[in-house]
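Student: Need a 3D model of the following:
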Amino acid sequence: MAEALKPLGIELRHFAVLIELVNQGPTMQRDLATATGSDKAGIMRVVDDLERKGLAARKAVPGDRRARAVEITPEGLELFDAAHVAAEPLTERLVAELKPGEPEQLADLLTRFAHPAGVEA
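Tutor: Okay, here's the model as predicted:
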């Protein structure tokens, strides 16, 4: 996946944050850290990178002058879509040996693992 993302100018850690922003909408940095398994300093570096590239922006949170939520930009959404296209050949290779129906089962299991029912992100 790292090789598929390299021509787009991002790393897997950037893509992980973009995935969360697409799935969750504007998200607090601490929540991005939790969702991606990063620490506070690491997520700050990733968000800084995404901001420098114009792929995400920090926005004020209404009602909390100190808090900032991170949201994906239109450019970030374009890159997110391009990353999915770049990953398609990899995905096809990964599931090539599975039997009919198993790729969908795997996707369902991985989704349930990443987002357990009843657990807030």
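Student: CA only for contacts and neighbour counts going forward, please
Tutor: Fine.
Student: How about residues contacting the lengthiest helix in the chain?
Tutor: When the chain is parsed with DSSP state H, its longest helix is helix 74-95. With contacts defined as C-alpha atoms under 8 Å, 6 or more residues apart in numbering, helix 74-95 is touched by 1, 4, 5, 8, 15, 18, 19, 22, 54, 55, 56, 103.
Student: Here is the second sequence; please produce its structure so I can put it next to the first one:
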Amino acid sequence: MTADVPDRTTASRATDRPGDESPFALGLLLRRAHWRAAAVMGEVLRPLGIELRHFAVLIVLVNRGPTVQRDLATATGSDKAGIMRVVDDLERKGLAVRKNVPGDRRVRAVEITPQGLELFDAAHVAAEPLAARFAAELGPGESEKLTELLTRLAYPAADEA
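Tutor: Okay, the predicted model is just below:
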């Protein structure tokens, strides 16, 4: 039975140190990079009066148009209660509205408002200098290459079939 257990003296232990060769290394590095990116995005969004969770919903609404709350929850990795709170916040701020879905009185679609689109555009303008600062450690062309690689990880070819 002990043959199934890796030898602790040779197995790599997961750390988040640069150069870690454990099977968890990539995930840990992505998590750390996400924390840094989320902090930068939060810095951009805070003066606009929203948080990253609000902006994530606005992104879905801009990309897809009116979207039912169930699909918003799936697209943003939220649960039903969490997405309801976010949509409530967006409605209260005048950035989104809920509308009845024709043919189904129980379902409501969320739609971005003109004010929501203005804020969305303003966030992108405000993000430019901070995004450049975030990627400052990368050399020429590396930001584009990293984006390409992360896109392939986030949207595997098998998912497109």
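Student: Find me the equivalent region of the longest helix of structure 1 in structure 2.
Tutor: Alignment note (TM-score structural alignment): helix 74-95 of structure 1 is matched to residues 114-135 of structure 2.
Student: Can you give me the buried ones in stretch 40-55 of structure 1?
Tutor: Neighbour counts using 16 or more other C-alpha atoms under 10 Å place 43, 44, 46, 47, 48, 50, 51, 55 of stretch 40-55 of structure 1 among the buried residues.
Student: Can you tell me the closest non-neighbouring residue to the residue positioned nearest the centre of structure 2?
Tutor: In structure 2, the residue lying closest to the centroid (C-alpha atoms, centre = their mean) is residue 56, at 6.1 Å. The shortest distance from residue 56 of structure 2 to any non-neighbouring residue, by C-alpha to C-alpha, 6 or more residues apart in numbering, is to residue 76 (6.4 Å).
Student: Can you tell me what the one you found aligns to in structure 1?
Tutor: Under the alignment (TM-score structural alignment), residue 76 of structure 2 pairs with residue 36 in structure 1.
Student: So what's the gap between the strand of greatest length in structure 2 and the chain middle?
Tutor: Longest strand in structure 2 by number of residues (criterion: DSSP state E): strand 104-112. Distance, stretch centre to chain centre, for strand 104-112 of structure 2: 23 Å (C-alpha atoms, centre = their mean, to the nearest Å).
Student: what's the answer for stretch 64-81 of structure 1, then?
Tutor: Offset of stretch 64-81 of structure 1 from its chain centre (C-alpha atoms, centre = their mean): 11 Å.
Student: List the buried residues for it?
Tutor: 68, 69, 70, 71, 72, 73, 76, 77, 79, 80.
Student: same check, this time on stretch 103-119 of structure 1
Tutor: Result for stretch 103-119 of structure 1 [16+ other C-alpha under 10 Å]: buried residues residue 103.
Student: Any idea how far it is from the middle of the chain?
Tutor: Counting by C-alpha atoms, centre = their mean, stretch 103-119 of structure 1 comes out at 16 Å from the chain centroid.
Student: again, but for stretch 16-34 of structure 1
Tutor: Offset of stretch 16-34 of structure 1 from its chain centre (C-alpha atoms, centre = their mean): 7 Å.
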